[in-house]
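Chemist: Need coordinates for the following:
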Amino acid sequence: MRNPYHHLFYANGFAYLPDKWEPYAAISQPNVAIFLPVGSSLLPNSAFAGTLLPGEFGAGPRASVDAYWFNARSGYFGCALNGITPCTLRISGYRYDKTLQGEVVVAEQNVTIPPCWGYINCQLTQVAFNDQFHALSGIQFSACTYNLGIPQIFMMDDLNMDWYNNSCSAGILRIGHS
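Modeler: So this is what the prediction gives:
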């Protein structure tokens, strides 16, 4: 994915794929986002992608500017496991702290994503984020095998988010930057 995309920056390892190339049908056609936790160096590097944690996207180099902060509501997810074992999706929300001059964790949530038996007619699972996922400068996703902690490839689509700062001046600032 190119950086920035809709004003947000994405870590190395994120890509868009047509859903015909993977087992999960897209909620918002035509593509599904995929994250490759290992081997992300196989994908072309994007500007500022290395400044984000693995599986994170957010304000990136603009994290200190609340005009680029957002509220995360929900999304659809699937894991690329063997079709037998569920996976654990860990979601971490970050907010820029002016005193520390860096992002700190302000929200965490773990969700179990069911397996897709035999990779036939797979459906992404809707996940509602808890109320702590507001005023974020970044959000990080990681998936691992249930109870084993082995990193897994995951897919996501149709994230429901909105801007935290909806003031006129914040909107004008965003209009001036990609």
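
Chemist: Please count neighbours and contacts with C-alpha atoms only from this point.
Modeler: OK.

Chemist: where do the helices sit along this structure?
Modeler: Ranges of helices in the chain, per DSSP state H, are 168-175.

Chemist: Tell me where it has strands.
Modeler: Taking DSSP state E as the criterion, the chain carries its strands at 9-10, 14-18, 31-35, 56-58, 70-79, 87-97, 102-113, 125-128, 138-145, 151-152, 154-163.

Chemist: Give me the contacts around the second one.
Modeler: The contact list for strand 14-18, computed with C-alpha atoms under 8 Å, 6 or more residues apart in numbering, reads 1, 30-36, 40, 55.

Chemist: in it, what's buried?
Modeler: 14-16 (16 or more other C-alpha atoms under 10 Å).

Chemist: Could you single out the nearest of those residues to residue 110?
Modeler: residue 14 (20.4 Å; C-alpha to C-alpha).

Chemist: For residue 172, which of the strands of the chain is the nearest?
Modeler: Nearest of the strands of the chain (C-alpha to C-alpha): strand 154-163, 12.9 Å.

Chemist: Another sequence for comparison is provided below:
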Amino acid sequence: PPKCGEYGNFTLTFDDAATGSSNSSNLLPVTGMTNPYHHLFYANGFVYLPDKWEPFPAISQPNVAMYLPIRAALLPSKPFAGSMLAGEIGAGPRASVDAYWFHAYAGYFGCALNGITPCTLYISGYRYDPLLRKEVVVAQQNATIPACYLYIGCKMTRVDFGEKFRGLSGIQFNAYTYNLGIPQSYMMDSLEMEWANSSCAAGILRIGH
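Modeler: As a prediction, the model looks like this:
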């Protein structure tokens, strides 16, 4: 079929948005994700900030995304964020519209723990089921994010997602202390994705929404 509008591969870098205040170097410039961002919605707890304010250099400069599981309830609620699962990125209120479904290939992650203990990253892929009228799990994967000892010379870890992470309406990331299961914050950058529906109609729909 002919391709037009917005289609194909894309990377979420979180770099094309202003963060915090430029008038003071004493304020941590944490900015809540705006919904939608690049056509996708983000659960409460997602923020983005310049990498100079955290120990993991961004894969693409200058910003990284950060998920704050414990503090999510304290952040200002963004439109439709409350309808998302904890740590989820996806089509959100448009989950039933496959023009906003995507393939997820890889991403870069760093764990905001104590610099000593690694984290386990739990990744779940969801697809909207029209019969159940809700998203259901279609893919799951775990990855170990190594500790950055004393936060010196930190590097984000690339995680490649399995072949089942295709045709998704949502993808969920949650990090926990290795072998202890305590929720942890994590940094994320350069999510490599592709629009699943490459038809002309879907591409045109994505242009303005």
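
Chemist: quick one on the thing from earlier: selecting buried members of the contacts of strand 14-18 of structure 1 in PyMOL, what would you type?
Modeler: Those of the contacts of strand 14-18 of structure 1 that count as buried under 16+ other C-alpha under 10 Å are selected in PyMOL with:
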select buried, resi 1+31+32+33+34+35+36+40+55
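
Chemist: coming back round to it: would you turn the strands of structure 1 into a markdown table with distance to residue 47 of structure 1?
Modeler: Output for these, formatted as a markdown table (distance: least, C-alpha to C-alpha, whole Å):
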| stretch | distance to residue 47 of structure 1 |
| --- | --- |
| strand 9-10 | 9 |
| strand 14-18 | 13 |
| strand 31-35 | 17 |
| strand 56-58 | 13 |
| strand 70-79 | 21 |
| strand 87-97 | 20 |
| strand 102-113 | 19 |
| strand 125-128 | 29 |
| strand 138-145 | 17 |
| strand 151-152 | 25 |
| strand 154-163 | 22 |
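
Chemist: Between these, which one is closest to residue 64 of structure 1.
Modeler: So among these, strand 87-97 is nearest, using C-alpha to C-alpha, at 5.7 Å.

Chemist: who's in contact with the alignment partner in structure 2 of residue 110 of structure 1?
Modeler: When structure 2 is aligned by TM-score structural alignment, the residue opposite residue 110 of structure 1 is residue 142. With contacts defined as C-alpha under 8 Å, 6+ apart, residue 142 of structure 2 is in contact with 120-123.

Chemist: Weed out the non-buried ones from those.
Modeler: 120-121, 123.

Chemist: Quick check, residue 106 of structure 1 in contact with residue 91.
Modeler: No - Residue 106 of structure 1 is not in contact with residue 91 according to C-alpha atoms under 8 Å; the separation is 10.9 Å.

Chemist: Find the nearest non-adjacent residue to the most centrally placed residue in structure 2, please.
Modeler: The centre of structure 2 sits closest to residue 89, judged by C-alpha atoms, centre = their mean, with a distance of 5.3 Å. Distances taken as C-alpha to C-alpha, 6 or more residues apart in numbering place residue 42 nearest to residue 89 of structure 2, at 4.7 Å, with adjacent residues excluded.

Chemist: Now check structure 1 for the residue matching the one you found.
Modeler: Residue 42 of structure 2 maps onto residue 10 in structure 1, by TM-score structural alignment.

Chemist: Ok, residue 133 of structure 2 next?
Modeler: For residue 133 of structure 2, the aligned residue in structure 1 is residue 101 (criterion: TM-score structural alignment).

Chemist: quick one: its match from residue 40 of structure 1, how far?
Modeler: 28 Å (C-alpha to C-alpha, to the nearest Å).

Chemist: With residue 155 of structure 1 instead?
Modeler: 14 Å.

Chemist: ok, now residue 164 of structure 1?
Modeler: 30 Å.

Chemist: ranking the strands of structure 1 by burial, who's on top?
Modeler: When you average the neighbours per residue for each of those (mean count of other C-alpha atoms under 10 Å), strand 9-10 leads with a mean of 28.

Chemist: Mean per-residue distance, that one versus structure 2.
Modeler: Strand 9-10 of structure 1: mean distance to aligned residues in structure 2 after superposition is 0.3 Å, counting by mean C-alpha distance after the TM-score superposition for structure 1.

Chemist: what packs against that strand?
Modeler: Packing contacts for strand 9-10 of structure 1, counted by 3 or more C-alpha pairs under 8 Å, 6 or more residues apart in numbering; DSSP states H and E, involve strand 56-58.

Chemist: Residues contacting the strand it packs on, please?
Modeler: Contacts of strand 56-58 of structure 1 (C-alpha under 8 Å, 6+ apart): 8-11, 68-69, 136-141.

Chemist: Check the residues you listed against residue 160 of structure 1 and report the nearest one.
Modeler: Out of the contacts of strand 56-58 of structure 1, the member with the shortest distance to residue 160 of structure 1 (by C-alpha to C-alpha) is residue 139, at 12.7 Å.

Chemist: ok, the equivalent of the closest one over in structure 2 - contacts?
Modeler: Residue 139 of structure 1 maps onto residue 171 in structure 2 when the alignment is built from TM-score structural alignment. Taking C-alpha under 8 Å, 6+ apart as the contact definition, residue 171 of structure 2 lies against 88-90, 123-126.
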